[in-house]
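# sequence and predicted structure, then a few things I'm wondering about:
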Amino acid sequence: MRVRGTTKVIAALLLSGALLTGCGGGSEDNAATSEAAPAVGEVAGGEQAARQGAADQGKNTAAQAPDLRVDQRSIIYTGSITVRVEDVTAAAAQATGIASAAGGFIGSDERHSGTGSDTANLTLRVPAAKFSSVVDQLAKLGTEEVRGINTQDVTEEVVDLDARISVQKARVESAKKLLSQANSLDDLVMLEREVATREADLASLEAKKRRLADLTALSTITVVLLDPDATQAADPGDEPPGFLAGLSGGWKALKASLAVLLTVLGAVLPWVIAIGVPAVAILYTIRRLRRRTPPAGPALPRPAPATTDAAS
């Protein structure tokens, strides 16, 4: 009985070992198969995986809530100010110094002098954080006459550009990865063209972002400096509407039309004199010659031949 019991125990152990060996072999085969499948799928579906990754990255970027606090918003400041000063040249130099001290620079400088009244038109680019202080300093150069300030909030545009740039960068990287895995000449050419197109789109988006960054970082101020004798050009939008405005507009249109008509007449008159006078002289001479020449009379009939009288 003891021998049989021992034999049964040994047989059970051998059977258990065989079963464990079979299970271990099956798990190893499954593991090998599972390891081989992703490798094949990665080669076959690389482009699809790359596109999906780019889309996921774009979704994650767009899902991040932007910081929309007032001090974090992207705002473009533009302003204009007209100041009447005693010395336009000295005031223009002071305005240049104010812009330089604020960390800005002169965008354009246009001056008119020698006509009895001096004027200067300056375009200043100053940091947005010092926009208000610079405008106040410019107003103290003389007597302020006109001031205008405009703001444009481009925060949403900046956030949209950031998201599009992130997605486009992911698309460029995925195209480059696929390019490194190209196996044929046709695939190589097609992927190179795709990479170039995506890089061009990315460069365009980055250029737009740099443009917005420049406009938001540096504000634009247009400064008009007038001396005491200079007259400021009236704004057409300041004219009151109604009959007087219509009459003024009609009178201006009439003067413009007369100016155009006189210009055309002045351009045509030399040709009329050069061609018309000789033509009139020639026509007059031809008519005089026709009057002196007598008209030709009708032709006389020929006499009939004489006939012999039969009686004679």
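Yes, it's here. From a predicted model like this one, the values you see are computed outputs, not experimental measurements.
# going forward, measure contacts between C-alpha atoms and count neighbours the same way
Will do.
# check the offset of stretch 138-156 from the chain's centre.
In this view, stretch 138-156 has its centroid 25 Å away from the chain centroid, taken as CA atoms, centre = their mean, to the nearest Å.
# cool, and stretch 26-41?
Distance of stretch 26-41 from its chain centroid, counting by CA atoms, centre = their mean, is 55 Å.
# ok, stretch 250-269 next?
Chain-centre distance of stretch 250-269: 37 Å, with CA atoms, centre = their mean.
# just stretch 128-140 next, same as before
Stretch 128-140 sits 29 Å away from the centroid of its parent chain (CA atoms, centre = their mean).
# tell me which residues are up against that stretch.
With contact meaning CA atoms under 8 Å, 6 or more residues apart in numbering, stretch 128-140 is reached by 76-77, 81, 83, 95, 98-99, 102, 126, 216-219, 221.
# strands along the stretch 101-250 of the chain, start to end?
All strands of the stretch 101-250 of the chain, identified by DSSP state E, counting those that start in this stretch, fall at 105-112, 119-127, 143-153, 218-226.
# export the ones you listed to TSV and append columns for mean neighbour count and distance to Ala163.
TSV is the format used below for the strands of the stretch 101-250 of the chain (neighbours: other CA atoms under 10 Å; distance: least, CA to CA, whole Å):
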stretch	mean neighbour count	distance to Ala163
strand 105-112	14	32
strand 119-127	22	26
strand 143-153	13	18
strand 218-226	24	24
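# go through those and name the closest to Ala50.
Closest to Ala50 of the strands of the stretch 101-250 of the chain is strand 143-153 (CA to CA; 35.5 Å).
# ok, and what's touching the closest one?
For strand 143-153, the external contacting residues (CA under 8 Å, 6+ apart) are 73-85.
# list only buried entries from those residues.
Among the contacts of strand 143-153, those classed as buried by 16 or more other CA atoms under 10 Å are 73-85.
# which ones are touching Ala182?
By CA under 8 Å, 6+ apart, Ala182 lies in contact with Leu188.
# roughly how far does it sit from Val195?
Computed as CA to CA, to the nearest Å, the Ala182 to Val195 distance reads 13 Å.
# cool, Ser248 as well?
Distance of Ser248 to Val195, given as CA to CA: 61 Å.
# more neighbours: the two, which one.
Val195 (20 against 12; other CA atoms under 10 Å).
# wait, doesn't the more buried one sit right on Lys176?
Yes - shown here, Val195 and Lys176 form a contact pair, counting by CA atoms under 8 Å, at 6.6 Å.
# can you give me the helices for the stretch 1-150 of the chain?
For the stretch 1-150 of the chain, applying DSSP state H, counting those that start in this stretch gives helices covering 2-44, 46-63, 88-101, 131-139.
# got another one to weigh against that:
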Amino acid sequence: MLRLATILLFFLCASACSTTGGAQNLAPPSFTAAEAQATQSNEAAYVSRYLVKEADISLEVESIDTVVSDLKASLERLQGYVDRSEQRNERTIDITAKVPSEKFDTFISAIGKSGIITNKSVRVKDITDQVIDTGARLKSMKALRSRMEALLNKTLDIGQILQIEKEITRLQGEIERIEGRLNSLKKQAAMSEVNISISKKRVLGPLSYIGVGVYWVFEKLFIIE
């Protein structure tokens, strides 16, 4: 019994020494590649796809004011908004609209009913992997901060306390930066951007119609079909 008690005391002392030694080694612990991969795989299994949708549309209309008013009303119904509006000249206005991604197609359809689409470009980018990777990195950094805070509570040496607090401050700054990046990615996916260039339709006068007719006659003199 005496020998068993001596062995147990030895291991307790060794454990205490190991804890003290760990306080001196301030190199932050890190997750293994397997742990990081498992975290990402688990998140990928439960997260929906994050898609960034954008569109550039040129629209020719009879009345700019009427169409702008109609588009604003459509955005309000769809819980979107006008992010930017610029009057390029008396005949053209550029509008950047933000609309919830799930209502992107509905808004594009509403634009098509407002006038004649002369140019249209739609882009969809999948940023799911970026969101998952950034989220996994954020989770790792928060866990690392918790470990450092636990280490701080066990340390009595003033020099080591100052070093650990400095490391925690650095980690906090990194966490806030990653949180900002993650929020930005999610906002991009949540709200789609639609750039609309609205131009007033030109109405030909009498002389213009005569000119078109003369051009047609001369064209047929040289080209029948």
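It's in. As the structure is a prediction and not an experimental result, all values here were calculated from the model.
# so what number do they get for TM-score?
Here the superposed chains carry a TM-score of 0.79, computed using TM-score structural alignment, normalised by the length of structure 2; 201 aligned residues with a CA RMSD of 2.5 Å.
# hang on, the earlier thing: which one of the helices of the stretch 1-150 of structure 1 lies nearest to Ile282 of structure 1?
It is, among these and with distance given as CA to CA, helix 88-101, at 64.7 Å.
# what's that closest one in contact with?
Helix 88-101 of structure 1 has contacts (CA under 8 Å, 6+ apart) with 85, 105-106, 118-120, 122, 124-126, 134, 137-138, 141, 225-227.
# which ones are touching Val223 of structure 1?
Ser80, Ile81, Thr82, Val83, Ala120, Asn121, Leu122, Thr123, Leu124.
# can I assume the fifth one is in contact with Asp87?
No - in this structure Ala120 of structure 1 lies outside contact range of Asp87 using CA under 8 Å: 10.6 Å.
# picking up where we left off before, just send the contacts of strand 143-153 of structure 1 back as CSV, with distance to Asp160 of structure 1 too.
Shown next, in CSV, are the contacts of strand 143-153 of structure 1 (distance: CA to CA, whole Å):
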residue, distance to Asp160 of structure 1
Arg73, 13
Ser74, 12
Ile75, 15
Ile76, 17
Tyr77, 20
Thr78, 23
Gly79, 27
Ser80, 30
Ile81, 33
Thr82, 37
Val83, 40
Arg84, 43
Val85, 45
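# report the two of those residues separated the most.
Arg73 and Val85 (36.4 Å).
# okay, and the helix or strand that contains Val264 of structure 1 goes to which residues in structure 2?
In the assignment (DSSP states H and E), Val264 of structure 1 maps to helix 243-271. Alignment note (TM-score structural alignment): helix 243-271 of structure 1 is unmatched in structure 2.
# and the residue nearest to the spatial centre of structure 2, what does it touch?
Against the mean C-alpha coordinate of structure 2, by CA atoms, centre = their mean, the closest residue is Leu185 at 2.0 Å. Counting by CA under 8 Å, 6+ apart, Leu185 of structure 2 touches Ile127, Gln130, Val131.
# dump the residue contacts of the second one.
In this case it means Gln130 of structure 2. Gln130 of structure 2 sits next to Leu185 when contact means CA under 8 Å, 6+ apart.
# quickly note the distance from whichever residue in structure 1 pairs up with it to Ser132 of structure 1.
The alignment partner of Gln130 of structure 2 in structure 1, by TM-score structural alignment, is Glu157. To Ser132 of structure 1, Glu157 of structure 1 is 24 Å away according to CA to CA.
# again with Arg147 of structure 1
For Arg147 of structure 1, the distance to Ser132 of structure 1 - CA to CA - is 12 Å.
# also Thr6 of structure 1?
From Thr6 of structure 1 to Ser132 of structure 1 the distance is 101 Å (CA to CA).
# next: Arg292 of structure 1.
From Arg292 of structure 1 to Ser132 of structure 1 the distance is 93 Å (CA to CA).
# compare those two (neighbour count), which wins?
Ser132 (12 against 8).
# show me what that one aligns to in structure 2.
For Ser132 of structure 1, the aligned position in structure 2 is Asp105, judged by TM-score structural alignment.
# also Ile75 of structure 1?
Counting by TM-score structural alignment, the partner of Ile75 of structure 1 is Leu51.
# before we move on, what about Ala63 of structure 1?
Under the alignment (TM-score structural alignment), Ala63 of structure 1 maps onto Ala38 of structure 2.
# one more: Ala102 of structure 1?
Match for Ala102 of structure 1 (TM-score structural alignment): Leu78.
# so its match is in contact with Lys98, correct?
No - using CA under 8 Å, Leu78 of structure 2 makes no contact with Lys98, being 10.0 Å away.
# and Ile64 of structure 2, how many neighbours?
Using other CA under 10 Å, Ile64 of structure 2 has 21 neighbouring residues.
# distance check, whichever residue in structure 1 pairs up with it against Arg125 of structure 1.
Residue correspondence to structure 1 (TM-score structural alignment): Ile64 of structure 2 is matched to Val88. Per CA to CA, Val88 of structure 1 is found 20 Å from Arg125 of structure 1.
# also Ala36 of structure 1?
Distance, Ala36 of structure 1 to Arg125 of structure 1, by CA to CA: 62 Å.
# same question for Ile282 of structure 1.
70 Å.
# and if you look at Gly45 of structure 1?
Taking CA to CA, one finds Gly45 of structure 1 at 52 Å from Arg125 of structure 1.
# for Arg198 of structure 1, same thing?
34 Å.
# before we move on, what about Val43 of structure 1?
Distance from Val43 of structure 1 to Arg125 of structure 1, by CA to CA: 54 Å.
# ok, Arg210 of structure 1 next?
Noted for Arg210 of structure 1: a distance of 16 Å to Arg125 of structure 1, by CA to CA.
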